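no sequence for this one, just the structure:
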């Protein structure tokens, strides 16, 4: 509890900002869902077959996994707030539509007859009789949708929309329970508060309710107009994958860019998730830059020919081929850094000592007793578990798990083998050993900024600034920086700035 209060005290400014983002996304999604679902439910009161179809459709939409839906939306609408709102609206439609339809359908026929007897028009009867009677049931559906939206909106952080999910993802990634708990508790309290407010609105007149909603809408619109009016002439969005290392790198990119051109605004989108999210966002011009590794380029983002694959074997520089293949896609891959952040199979040092494990081949003698925990990307890659099976002839009992959880599972003894990267701070934190890749499966992973060629040609001064990182940062230096962020809980921006200053890439401002 002491850690939680300390974290809240240290990050109260960030918490308020994330809370504002979460409220904004949730309210916009709820209002759009209400505007769509309630009129639709009113219309289908006289079209029962259509109502049955729509109930089925909204029900099916709600079964789509939220992460999959966000991934599907990125190529069409990019990253940030828009895809998050669309996904939340999709999930909110069913409870609002269903409750409105049921609430109107179950009105006592005698009320309908009385309204007809008074000569009320269809519209007047709707607003004077039907909606007021059905209102409790409708608002029950709205409350259900609101709670669902606030909970699901935590995933918006995965696509750069911010919100309270940022702290949850950060806490999981850095094994910081206080950060995770802060984000989760804030989201839960927010859901309770909004549920209470909706209950209060049910008891007051509809005019007061409409007034409150109007004020909220005007406040959000005003905030967006102010943000747009005060924004720099050009804003570059730099995104990074999950983890401390991408977070450090994008903060370095930001400082170097702002030094080269102080008039350019830079927005950082950290903890973005899977490679495909970033790649699709870059190609659709939704982000400007993100750090990528040459091994990932060849394994996931391009399709080298058989001859090209033979030219680049594990242990040899694959950056030139990665750069060439990306250029064919209209993408520019800048000069790489020094370190090689390649894959590794990792075990606890005590486990390695007990079974005399030094290489991946050594695992063959204990393969039946291995229980591995790999992330989904590693399981599905040819330079991952598929390659382990084909090149080493090894088969393990494998559990799939999120990349941020695998080291904790290894430390707790829930698994005894996992995948990792050679610069991971957890190797030092948990006293782990990276087994030697004695058959040369894992290719070199050299990191460099990736951007569209059109963007690079438009900003030659920014390209020159980012190329200052070429040949910089050793594996030991990167692991030390990751340790500072993941274990010592230093801010990625602080660690990035310190490195740039210490290595003469940035002058300290006095």
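Nice, thanks for sending it over. Computed from a predicted model, the values in this text were never measured in an experiment.

drop to CA atoms for contacts and neighbour counts, all remaining ones
OK.

could I get the full set of helices for the stretch 1-150 of the chain?
2-10, 12-43, 48-63, 66-77, 81-105, 109-117, 122-125, 131-152 (DSSP state H, counting those that start in this stretch).

next, the one to line up against it:
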């Protein structure tokens, strides 16, 4: 452990740069997954037949081993940031789609009928009633996606990406445990931090509703 702390002390600025690159890849992929996943989840909930197709396709993507998927994407998009972000986007989709779908289908039909009874349009009912009620489920999807994306991003260096995976693979290739831990420990902490922050947000929303 002494070697690890010494290495971190001597290279902290470089490790911060790698951490920043890692976070940017994850946030970009996750943001794209949110932009696509929530509408797809809404579409799946509004049309059960379409929903089966959407969930099936998202499940197929999730079944692909992460490295195999990134290599296939590399063939099409080349090496670097863009390929990694597309891979993280695809891997983040399923939890967001599925949890949005589940959250919307769990809304009490009586509440939806009451909204229609007071003259709400379909869009008003969705954005003012159904989505707010489904929000805890959506946040669960985001929570899962964030943790998955942080883990998958560690293999980004294999296809020309940046991030903490550079230290992990350098440590493996050079048989240097200090470098391996210098990449693995921050990546694990990022996953725990993301999980905790979204979890706190969920608890805050639940407390607000029960108050």
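Structure received. On a predicted model such as this, the values are computed, not experimentally measured, just so you know.

quick one, which of the helices of the stretch 1-150 of structure 1 is packed in tightest?
helix 81-105 (a mean of 24; mean count of other CA atoms under 10 Å).

by contact count, what packs against that helix?
Packing contacts for helix 81-105 of structure 1, counted by 3 or more CA pairs under 8 Å, 6 or more residues apart in numbering; DSSP states H and E, involve helix 12-43, helix 48-63, helix 66-77, helix 131-152.

so which of the ones you listed comes closest to residue 283 of structure 1?
helix 66-77 (8.3 Å; CA to CA).

what's next to that closest one, contact-wise?
Helix 66-77 of structure 1 is contacted by residues 83, 84, 87, 152, 155, 159, 276, 277, 280, 281, 284 when judged by CA atoms under 8 Å, 6 or more residues apart in numbering.

which of those sit farthest apart?
Of all pairs in the contacts of helix 66-77 of structure 1, the most separated under CA to CA is 152 and 284 at 24.9 Å.

not counting sequence-adjacent ones, nearest residue to residue 28 of structure 1?
residue 85 (7.2 Å; CA to CA, 6 or more residues apart in numbering).

quick one: the strands in structure 1?
Per DSSP state E, structure 1 carries strands over the ranges 234-239, 264-269, 289-293, 331-333, 343-348, 371-374, 397-400, 417-421, 432-434, 447-452.

show the contacting residues for residue 44 of structure 2.
Per CA under 8 Å, 6+ apart, neighbours of residue 44 of structure 2: 50, 51, 52, 54, 55, 101.

roughly how far does the fourth one sit from residue 61 of structure 2?
In this structure, residue 54 of structure 2 and residue 61 of structure 2 are 11 Å apart, going by CA to CA, to the nearest Å.

isn't residue 165 of structure 1 right up against residue 156?
Yes - between residue 165 of structure 1 and residue 156 there is a contact at 6.9 Å, judged by CA atoms under 8 Å.

what's the closest non-adjacent residue to the most centrally placed residue in structure 2?
Nearest to the geometric centre of structure 2 sits residue 145, at 2.7 Å (CA atoms, centre = their mean). Among residues not flanking residue 145 of structure 2 along the chain, residue 92 sits closest, at 4.6 Å (CA to CA, 6+ apart).

next up, the contacts around the one you found.
Taking CA under 8 Å, 6+ apart, one finds 29, 30, 33, 145, 146, 148, 149 in contact with residue 92 of structure 2.

equivalent analysis for residue 100 of structure 2, please.
Counted by CA under 8 Å, 6+ apart, residue 100 of structure 2 has contacts 38, 41, 42, 134, 135, 137, 138, 141.

so the second one sits against residue 98, correct?
Right, residue 41 of structure 2. Yes - counting by CA under 8 Å, residue 98 is a contact partner of residue 41 of structure 2 at 6.4 Å.
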